[in-house]
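# no sequence on this one, just coordinates:
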């Protein structure tokens, strides 16, 4: 397991803060209130472990295939429905949404290989990630992929806690399925806007793994 580059600064700052808090706790709190001191030390150390875990990149064998759409992130499938897209596409599409909790791996990966046709950042609100309007009203970054004659849009969406979206792609890029496309910090969701004839292979409330789980075929 590795630590993602997006976490380096956060981890360094968190480590320094934890070290200072633990040192002050040992010197000032534990001599008079040992139980409280241990609670503070264990609690703050646990928080650091959580932050390290959040930025982890687990070793995985990624799924590949021209006809398959793999999960761009870890999380839980919360939406599978027909929609009228709010950007790029004019025709009706199939939306598949994955909710990412703070405990999930937060690396985002390309669901398919192909060419990036569109990449755009949208400022917005910070509604909870499972709110129906988070897909259109929240801060988000949208990317359109083309593989052959098929096109799909992927949205990285910020939530109430996730207030930093990182995306590495720009229009014209040639990308590989499973390679990193970005990162979202501290809980959020990813929407996939797919052709209506996509054969979906997951269900609502199913847990998925980024780069591994096959969401559907086209």
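Looks like it came in fine. What you see is a predicted model, and the numbers here were worked out from it, not measured in a lab.
# all contacts plus neighbour counts: C-alpha atoms, from now on.
Will do.
# Which parts of this structure are helices?
Here the chain has its helices, by DSSP state H, at 8-24, 34-54, 134-137.
# As JSON lines, these with distance to residue 168 would be great.
Shown next, in JSON lines, are the helices of the chain (distance: least, CA to CA, whole Å):
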{"stretch": "helix 8-24", "distance to residue 168": "17"}
{"stretch": "helix 34-54", "distance to residue 168": "19"}
{"stretch": "helix 134-137", "distance to residue 168": "20"}
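# Check the burial of residue 65 by counting its neighbours.
12 (other CA atoms under 10 Å).
# again with residue 68
So residue 68, with other CA under 10 Å, has 22 neighbours.
# which one is it nearest to, not counting chain neighbours?
Spatial nearest neighbour of residue 68, excluding adjacent residues (CA to CA, 6 or more residues apart in numbering): residue 217 at 4.5 Å.
# Contact partners for the one you found?
Residues near residue 217 by CA atoms under 8 Å, 6 or more residues apart in numbering: 67, 68, 69, 198, 199, 200, 201.
# let's bring in a second model and compare:
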């Protein structure tokens, strides 16, 4: 199983902690140490599972809006996007549990025209106000269909680190990685009002693969 590059520090700390606790449990508890070691081993394995990098065939897209993350669609509504667009848009929000792949991908192809990091609170990621009050990064891409699409990584109650690798002027390719969020979070995508939405609330998405909307040329 391939692991994401963001796993290195976490896995080193987890490995040292596991080794220390395992040694102490075996030394002091002997046979009873299994009561501690078995659940600890499960948690240790879940850390590796969290940082997995799935092998996915990413296709080229022009009009399609691709799911930027693995997760569950929790919101589809018309909102006012005040940070960059300064106009109404359709917001599609996808919630990621700690068991989902947490690679963040471009939802559309085009050119990166805006990025900004915002420090903030750590409300639970499905809270509606987390989009504007939590720690977050906002990105915007001018798509190949000449639309401005905004998308936002949002840290949740558990997630405390957002990573993004692109800069303004970079080429965005739908479905390809641009960042990572650690341990549970949310992604919001803001689309033009005339966008054809192809997902519904409750849908499970696979980042880089599933088409969630289609924009008009």
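Yes, it's here. Since the model is a prediction, treat every value here as computed from it, not as a measurement.
# ok, back up a step: the residue nearest to residue 68 of structure 1 matches what in structure 2?
Residue 217 of structure 1 maps onto residue 214 in structure 2, with residues paired by TM-score structural alignment.
# coming back round to it: pull out the buried residues from the contacts of residue 217 of structure 1.
Buried subset of those (neighbour count, 16 or more other CA atoms under 10 Å): 68, 69, 200.
# What are the neighbouring residues in contact with the closest residue to residue 91 of structure 2 other than its chain neighbours?
In space, and not counting its chain neighbours, residue 91 of structure 2 is closest to residue 190: 4.6 Å by CA to CA, 6+ apart. Residue 190 of structure 2 makes contacts with 81, 89, 90, 91, 92, 149, 150, 151, as judged by CA under 8 Å, 6+ apart.
# same check, this time on residue 110 of structure 2
Taking CA under 8 Å, 6+ apart, one finds 141, 142, 143, 144, 171, 172, 173 in contact with residue 110 of structure 2.
# Just those: which are in strands?
Taking DSSP state E, the ones among the contacts of residue 110 of structure 2 that sit in strands are 141, 142, 143, 171, 172.
# quick one: contacts for residue 187 of structure 1?
Applying CA under 8 Å, 6+ apart, the residues near residue 187 of structure 1 are 99-104, 106, 129, 158-162.
# again, only using 6 Å
100, 101, 102, 162 (CA atoms under 6 Å, 6 or more residues apart in numbering).
# now do residue 38 of structure 1
Residue 38 of structure 1 sits next to no residue when contact means CA under 6 Å, 6+ apart.
# which residue lines up with it in structure 2?
For residue 38 of structure 1, the aligned position in structure 2 is residue 34, judged by TM-score structural alignment.
# Residue 142 of structure 1 too?
Matched by TM-score structural alignment, residue 142 of structure 1 corresponds to residue 138 in structure 2.
# just to revisit the earlier point, distance to residue 25 of structure 1 for the contacts of residue 217 of structure 1 - can I get that in CSV?
What follows is the contacts of residue 217 of structure 1, written out as CSV (distance: CA to CA, whole Å):
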residue, distance to residue 25 of structure 1
67, 57
68, 53
69, 50
198, 57
199, 57
200, 53
201, 52
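# Can you tell me which of those residues carry over to structure 2?
Retained contacts for the contacts of residue 217 of structure 1 in structure 2, judged by both residues aligned by TM-score structural alignment, their matches' CA atoms under 8 Å, are 67, 68, 69, 198, 199, 200, 201.
# Run a quick neighbour tally on the closest residue to residue 15 of structure 1 other than its chain neighbours.
With sequence-adjacent residues excluded and distances taken as CA to CA, 6+ apart, residue 15 of structure 1 is closest to residue 48, at 6.9 Å. Close neighbours of residue 48 of structure 1, defined as other CA under 10 Å, add up to 16.
# Any idea which residue is closest to the centre of structure 1?
Most central in structure 1 under CA atoms, centre = their mean is residue 106, positioned 4.2 Å from the mean C-alpha point.
# Thanks a lot, see you next time.
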